[in-house]
Each structure stands twice: as structure tokens, then as C-alpha cells.
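Asker: how would this look folded up:
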Amino acid sequence: MTRLLLLPFLLLVACADAPADPAASDGTTEAASVAASTFGEAVPDGDALTPDALIAEAETYAGKTVVVEGVAREVCQQAGCWLTFSDDEGQLVRINVPRDESESYVYTFPKDAAGRTVRVTGILDVTPESVEDQRHYAEDAGASPEEVAAITEPKNTLVLTALGAELADA
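Answerer: Just a heads-up that it's a prediction; the model follows:
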């Protein structure tokens, strides 16, 4: 009889929730929970440009590797293959995820990254963007058909090909 009572007790203990990390009681996982998720190469420590500074001085930084930190405005909702920063006037810089030899994305951003702080290192380029490409990006961002149809002229776009990124955990 004692053995029969012991079996349910053992099952209950085995199925009980245990802390995922034994260090949780000393607060160390609290600090880790505010850490950033890293994608691609490590982002250098130190000063970073703001989106405003990068956009204002784009010609100076074109073709160079830069570090920029800002709040993600939009994220590709199809694959997570790009996100955008904007300056105070709404001008955008798009952060593209690079592709490997097989044309697969090296990594992707979480689709819920909009509104989160992102620190990125990459190479800035000023790229002509066709109406078709602009419409494609607008659709990926979830724009309405009316917003997509309103795009009627090509434009130059600031594109940072991200070598690595750190995304602040939500």
C-alpha cells in the first residue's frame, strides 16, 4: 500500500516546475534577461551614430563600416530580412540582412522587433531604388494597397548592409 502511495508522489515531484537556472535565486538571470539578442558578427562596443547623424552625414559615411543605434521603425513581416530606422523628420535608412553564397539570409530579425532598440554594424550605401522595389518593401512592411499605389517615383535610399546586430530583448 505504501508503494502505491509513493508512486503518485514521485510522479508529482518529477513533473513539478523547477527553475530553469539554479542561479535564479541570486538575481543573476535578472541581469541576463535584459541582455540583447545577437545576430551575425559581434557589434563593436563604444560610441554609435544615431539614425539622425547617419542620415545627415550619409555621403561622409557611404562605403564605410559604421555602428548605428536606434529604435527599429519597421521590420519585414515576410522574412525579417530588413528593418528601418528613421530620423526626426521621418527619413529612412534600411538595414538589410546579407545573404550567403546560396542566396539564403545569413540571419533574420524577429518580426516583432519594431519599437525595440537595435545596435547595428555594417556598410552604408546610397542605393537607387525603383518604384517596383519601393512597393515591394512597402508590401513587406504591411502597407495598405493605397499606400503602395501612392509610390510613383524612384528615389535614392540609404541602405546599411548589416554585418552584425544586437536587438534589445523585449
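
Asker: switch to C-alpha atoms for all contacts and neighbour counts from now on
Answerer: Fine.

Asker: could I get the full set of strands for this structure?
Answerer: Using DSSP state E, the strands of the chain run over 36-40, 65-71, 74-75, 82-86, 92-96, 117-129, 155-168.

Asker: in this protein, which spans are helices?
Answerer: Secondary structure of the chain (DSSP state H): helices at 2-15, 28-33, 51-56, 58-61, 131-140, 145-149.

Asker: can you list the strands of the chain in JSON lines and add distance to Asp47?
Answerer: Below are the strands of the chain laid out as JSON lines (distance: least, Cα to Cα, whole Å):
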{"stretch": "strand 36-40", "distance to Asp47": "17"}
{"stretch": "strand 65-71", "distance to Asp47": "8"}
{"stretch": "strand 74-75", "distance to Asp47": "24"}
{"stretch": "strand 82-86", "distance to Asp47": "17"}
{"stretch": "strand 92-96", "distance to Asp47": "19"}
{"stretch": "strand 117-129", "distance to Asp47": "11"}
{"stretch": "strand 155-168", "distance to Asp47": "14"}
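
Asker: please give me the structure for this one as well, since I'd like to look at both together:
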Amino acid sequence: MRILLLAAVLFAGQAFAHDDHAATGHEREPAAPVPVETTAAGAVYGAVLPKDMPAAVGIDVAVKNPADYLGKTIAFSGEITQVCKKKGCWLVLTGADGGYARVAMHDHAFGVPTDSKGPAIVYGTLSEKVFSQAEIDHLREDGATAPAERELNIDALSVVIPQAG
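Answerer: Now for the predicted structure:
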């Protein structure tokens, strides 16, 4: 009977740990940050860029007029100012005027190098995200500074980072 009770407690503990893990967006481990292609614009992480890739919209423009871009899959440009220090599974894309969006790698399927910074183009879908306190705490553990309860979010299919040199 004790063995059965111990097994039930262990199983329940794993289920709760999985639920907490899922609540923070980490249902799966991202792939290693290896480019899927290299273009004239730089190294591409995630999916190969579409042949008809639209011109990038500056993230400041999108922040000032989010209704024009919400729910649309397009390219956004800006500067990488923060990156998940553990897996590269999120980054912050910031514009010259200080507007920003947090970028989550689609389905947590890929990451970017954890030391990424500087200019980037993100191809993905813009939305508004409301974070739970657990998600905010998790972001802080991953190196985020001052995550807000409500932020613009890009579900990234591809991230292009210019190569140095």
C-alpha cells in the first residue's frame, strides 16, 4: 500500500511540474541555434524565409499602430536588446523610439544564439499577450528585464540576424 501511495505522489508531482512548465511556454526544448539558411541579410534561424518575403516594418511603426498589424504574418525590423540566456527561445526586438515587442520562437521549436544583439528581422505574427505572474517570473529567470504584464508579442517563424564581418 505504501508503495502504491508513493508511486501516486511521485506521479502527481511530475504532472504538476509538467503543468508549471507548460504554463511558461516550454512544452518542448528548442532546437540548437543553428541557421537553416544564410541570405544576403544574414543567418536565418527557424524556418526558411518565404520566397515572397515582405519588406520589413519597423517595430516602432507597429507599436504606434498595432491594430494595423495584429494577426498579420509579416516581417518586422529592429534591434535585439534582450535574449533568453538559457535557450535563446525569446528575444526583445526594440525600435529607435523605444517601442518593442517580445519575440517568442514559434512552438518553442528553435532558438537564436544567447549572445545575439543588434539589428534583426523577425518574420512572424504580431499579437498582444497578457502574461501571468508565473510567466513574468519565468522570463526574469531567463534574463528578461522588466517584462510587462501586457506586451506586444511576435510569434516568430524565422529570425534573421546579420553576420559579423
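
Asker: could the helices of structure 1 be laid out in JSON lines, adding mean neighbour count?
Answerer: Converted to JSON lines, those look like this (neighbours: other Cα atoms under 10 Å):
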{"stretch": "helix 2-15", "mean neighbour count": "10"}
{"stretch": "helix 28-33", "mean neighbour count": "11"}
{"stretch": "helix 51-56", "mean neighbour count": "18"}
{"stretch": "helix 58-61", "mean neighbour count": "14"}
{"stretch": "helix 131-140", "mean neighbour count": "17"}
{"stretch": "helix 145-149", "mean neighbour count": "12"}
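
Asker: any chance of those in JSON lines, plus distance to Leu163 of structure 1?
Answerer: Below are the helices of structure 1 laid out as JSON lines (distance: least, Cα to Cα, whole Å):
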{"stretch": "helix 2-15", "distance to Leu163 of structure 1": "43"}
{"stretch": "helix 28-33", "distance to Leu163 of structure 1": "24"}
{"stretch": "helix 51-56", "distance to Leu163 of structure 1": "17"}
{"stretch": "helix 58-61", "distance to Leu163 of structure 1": "16"}
{"stretch": "helix 131-140", "distance to Leu163 of structure 1": "20"}
{"stretch": "helix 145-149", "distance to Leu163 of structure 1": "29"}
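
Asker: ok, which of the ones you listed comes nearest Val75 of structure 1?
Answerer: helix 131-140 (8.1 Å; Cα to Cα).

Asker: output the contacting helices and strands for that closest one.
Answerer: Judged by 3 or more Cα pairs under 8 Å, 6 or more residues apart in numbering; DSSP states H and E, helix 131-140 of structure 1 is in contact with helix 145-149.

Asker: contacting residues around Ala168 of structure 1?
Answerer: Neighbouring residues of Ala168 of structure 1 by Cα atoms under 8 Å, 6 or more residues apart in numbering: 34-37, 116-118.

Asker: what's the match for it in structure 2?
Answerer: Matched by TM-score structural alignment, Ala168 of structure 1 corresponds to Pro162 in structure 2.

Asker: and for Val97 of structure 1?
Answerer: Aligning on TM-score structural alignment places Val97 of structure 1 opposite Met105 in structure 2.

Asker: can you tell me, leaving aside adjacent residues, what's nearest to its match?
Answerer: Of all residues not flanking Met105 of structure 2 in the chain, Ala156 sits nearest, at 4.9 Å (Cα to Cα, 6 or more residues apart in numbering).

Asker: roughly how far does that neighbour sit from Leu4 of structure 2?
Answerer: For Ala156 of structure 2, the distance to Leu4 of structure 2 (Cα to Cα, to the nearest Å) stands at 45 Å.

Asker: the two: which is more packed in?
Answerer: The neighbour count for Ala156 of structure 2 versus Leu4, taken as other Cα atoms under 10 Å, is higher for Ala156 (28 against 9).

Asker: what's the nearest residue to the residue nearest the centre of structure 2 if we skip its chain neighbours?
Answerer: Centroid-nearest residue in structure 2: Ala104, 1.7 Å away (criterion: Cα atoms, centre = their mean). Spatial nearest neighbour of Ala104 of structure 2, chain neighbours left out: Trp90 (4.5 Å); criterion: Cα to Cα, 6+ apart.

Asker: what do we get in structure 1 for the one you found?
Answerer: By TM-score structural alignment, Trp90 of structure 2 lines up with Trp82.
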